[in-house]
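> Coordinates only, no sequence provided:
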């Protein structure tokens, strides 16, 4: 999968990938293995960030950043904690019905911030659990225990219960017994969720649920070609972090003559085109500075550098070409986009670091920045948080570009291939006889 790039680019990418991985060493709890949502002091754990971290340990071993036994020990710590944590319907538990609360106390694992029992964040966690288990395939007792625990954790997620007698999966549940009213219906990061829910060997959902989910997909015609629309970049990228969508197609993609990989390539091109057009006249926007996704920012009416007043959205899912846009960008976009548009992303990364060098803190990129807002430097407003999800996505996508490691691992996991086939995916590496 390696794309040949100038040596200076590979050296830079290696440095940024290593720094992003080190987030999971610096911001995880030694006893529970849980990973902090952000670098802010006192941040609770995000179970999704924990799932990304579990997927990144194989990268660290292959890149020589950690010894295999040390990485296995850290994975085992996390899986043992998750396996032994309390599953109950009260508000102080860690999870229920095999699902986990979105945010957990780093040290105790108890529910934090009155968060919901999250189906999508549990899916991201389980994807990491399964990926780690696929990598640690040796005969060593610790690696055998990783595989045993992973199978048990994945098997106890009651996906059928999460339907709440409906035809699509609910977004979550709150104690003592109330499902959230919203469901995963229409193109979203829940593509990964449906693959794992369909692929469960113990409590799966029926194939018809995937059809109910996909009926709400929003298809657009862009330059005469069908495009499955989602404005925010993370929606396109999260499923790709684990699943190699090149050449495999569900019913909708077969009818469109496309696949999810090509669709994401197009989504990145649309984001770059929006930044170049810059319809709102924000500072810095160009084809080499883009990235519209979910991130934090100030909230309320603020004065921009050019004197205009602009409504800032706070935490919001920004998107392009048809989404919220208040001048705030995610700087991790060119790293996470490398498998899809490597030349464009390398140029974008070079441009961003040349023009906004203060974005880097300990070699890591922040959750977001807004160069249209007044600030001490060209960067304008810069988020003081390093976000675990962003760091994990960067590590995994860089590695998928460099070696295809994560995609190779998940192609070998029955839960992934079974779920894709039950969703109606065909072709490519799913074709009979293809390894």
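Nice, I can see it. For clarity, every value in this text was computed on a predicted model and none was experimentally measured.

> Only C-alpha atoms from now on, for both contacts and neighbour counts.
Will do.

> the helices in the stretch 1-150 of the chain, which residues?
Assigned by DSSP state H, counting those that start in this stretch, the stretch 1-150 of the chain shows helices spanning 7-26, 47-62, 68-84, 119-135, 141-155.

> contacting residues around the closest residue to residue 52 other than its chain neighbours?
Of all residues beyond its chain neighbours, the one nearest residue 52 is residue 392 (5.1 Å), with distances taken as CA to CA, 6 or more residues apart in numbering. By CA atoms under 8 Å, 6 or more residues apart in numbering, the contact set of residue 392 is 20, 21, 49, 52, 53, 56.

> Going by distance to residue 222, which of those wins?
Using CA to CA, the shortest approach to residue 222 within these belongs to residue 52, at 32.5 Å.

> Let me see the contact set for the residue nearest the centre of the chain.
The chain has residue 238 as the residue nearest its centroid, 3.6 Å off, counting by CA atoms, centre = their mean. Residue 238 makes contact with 189, 192, 393 under the criterion CA under 8 Å, 6+ apart.

> Look at the closest residue to the second one other than its chain neighbours and say how many residues are nearby.
The one in question is residue 192. Distances taken as CA to CA, 6+ apart place residue 239 nearest to residue 192, at 5.1 Å, with adjacent residues excluded. Look at residue 239: counted by other CA atoms under 10 Å, it has 21 neighbours.

> let's bring in a second one:
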């Protein structure tokens, strides 16, 4: 293994109340000395750092993931729980248990609190809202009409619940009870309700506004998992017609274009022949294993790997001549961004929407697809720019060499894909757990998928 010397500056900056910190076993950090880190040791460090967001900076009452954590304003939205990010957090914590980064008994206790919270939180035909109040589980509107069920965020949470069930189902009495609760929670989602009687899934339903948001889930974007779990549900399943007509648009999802000589494979919504933000190859694929996975529209390993290679080559080509883009500094996805007036905003960075901002989660969560290219970025972060770009819970959400700008902030959905996807690269842990669930296999088969990796 290639080894480089890096200086690890320890001294964890504590945030939050002393009472909250007293109930959490801190994640061990390396000693305050100059050490030589192998690639494997550096991957451990990156996973430990990102895990802190969901372990030491979780919402204190629910133990689920806070929507955001701003080191420059630690009280902002302190009790807003995010549903999808919490699903990613469940998978992050499972990885932390497996690697002995956190105590198993303490993790089981905290996960039990989290699932009890979800059991009593607001649900809308089984779907959780995008945001919940961590104090009481009440819906917090994400936008004026988005005060009901969010099916896509719910799918990301269910991905974590199914993975958790598979991890703990043969454990201790307490672990088996936790697995059973996860099973009950995910099976309570009424996927068929969210078709509103059509051959398609819809993102939102509100008890006040009904279907007024009218957001149909059409491919290709981050929503593949919702159709997978809808078809997998043993209680409220959707039909294959919904997938083929709604998601795949009767075959219009297929794209014959190439970028940098690499096939794009599927039409990325809003990208006009190019690829979209990298999270489209992450959110559904924390559990859904693209290796050897195919249906009539795509080979999903080719799709996700090509997406990442195109993004890497785009940043190296750097058509807008942004300062800092290179083979070791690359990756565009949805994250905080720098607005033209210097303030912070949020946008889905992609080749068609490039603001000169790099989002660390883009390359780090792509380790399974481009391990060499992603390792170059990881070493850039930790060997060269740790003091500027890495904070108390891993890499900050976004930075821009062009504007000499970095946001000292974190978002659950960005931090939450780093640990699971690095682990899938290293051991396939989350992929194997999720794909071994019998209903997941049934759902994929019902939609016409095959998997050489998992034998169906």
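Done, it's in. Keep in mind that this is a model prediction, so the values were computed, not measured.

> How alike are these chains, TM-score-wise?
Taking TM-score structural alignment, normalised by the length of structure 1 as the basis, the two superposed chains have a TM-score of 0.87; 399 aligned residues with a CA RMSD of 2.0 Å.

> follow-up on the earlier one: can you tell me which of the contacts of residue 238 of structure 1 end up in helices?
Counted as lying in helices by DSSP state H, out of the contacts of residue 238 of structure 1, are 192, 393.

> Top of the contacts of residue 238 of structure 1 by number of neighbours, please.
Most surrounded of the contacts of residue 238 of structure 1: other CA under 10 Å gives residue 393, at 29 neighbours.

> What's the match for the residue nearest to residue 192 of structure 1 in structure 2?
By TM-score structural alignment, residue 239 of structure 1 lines up with residue 284 in structure 2.

> you'd agree its match is in a strand?
No: counting by DSSP: H, G, I helix; E, B strand; the rest coil, residue 284 of structure 2 falls outside a strand, being helix.

> my guess is it contacts residue 158, does it?
No: contact between residue 284 of structure 2 and residue 158 fails when scored by CA atoms under 8 Å: they sit 11.0 Å apart.

> Tell me who's in contact with the match of residue 239 of structure 1.
156, 222, 223, 224, 225.

> got any residues that touch both of residue 284 and residue 158 of structure 2?
Residues touching both residue 284 of structure 2 and residue 158 (CA under 8 Å, 6+ apart): there are none.

> How about the contacts made by the alignment partner in structure 1 of residue 179 of structure 2?
Using TM-score structural alignment, the partner of residue 179 of structure 2 in structure 1 is residue 147. Counting by CA under 8 Å, 6+ apart, residue 147 of structure 1 touches 133, 134, 136, 137.

> Out of those, who's the most crowded?
Across those, neighbour numbers were computed from other CA under 10 Å; residue 133 holds the maximum, 28 neighbours.

> State the distance from the aligned residue in structure 2 for residue 288 of structure 1 to residue 454 of structure 2.
Mapped onto structure 2 by TM-score structural alignment, residue 288 of structure 1 lines up with residue 328. To residue 454 of structure 2, residue 328 of structure 2 is 33 Å away according to CA to CA, to the nearest Å.

> out of the two, which sits in the busier spot?
Neighbours were counted for residue 328 of structure 2 and for residue 454 using other CA under 10 Å; residue 328 has more, 20 against 15.

> Pull the contacting residues for residue 138 of structure 2.
Applying CA under 8 Å, 6+ apart, the residues contacting residue 138 of structure 2 are 121, 122, 132.

> If I align to structure 1, which of those are still contacts?
Retained contacts for those in structure 1, judged by both residues aligned by TM-score structural alignment, their matches' CA atoms under 8 Å, are 122, 132.

> which of the contacts of residue 138 of structure 2 lies closest to residue 240 of structure 2?
Closest to residue 240 of structure 2 out of the contacts of residue 138 of structure 2 is residue 122 (29.2 Å), distances taken as CA to CA.

> Tell me the spatial nearest neighbour of that closest one, not counting adjacent residues.
In space, residue 122 of structure 2 is closest to residue 138, 5.5 Å off (CA to CA, 6+ apart).

> Show me what that neighbour lines up with in structure 1.
So, by TM-score structural alignment, residue 138 of structure 2 is matched to residue 110.

> ok, now residue 102 of structure 2?
Matched by TM-score structural alignment, residue 102 of structure 2 corresponds to residue 66 in structure 1.

> check contacts around its match.
residue 60.

> Quickly note the distance from residue 288 of structure 2 to residue 395 of structure 2.
25 Å.

> nope, residue 299 of structure 2 is what I was after
32 Å.

> who's more crowded, these two?
Comparing residue 299 of structure 2 with residue 395 by other CA under 10 Å, the one with more neighbours is residue 395, at 28 against 19.

> tell me the contacts of the equivalent of that one over in structure 1?
Counting by TM-score structural alignment, residue 395 of structure 2 corresponds to residue 365 in structure 1. For residue 365 of structure 1, the contact set (CA under 8 Å, 6+ apart) comprises 331, 332, 359, 386.
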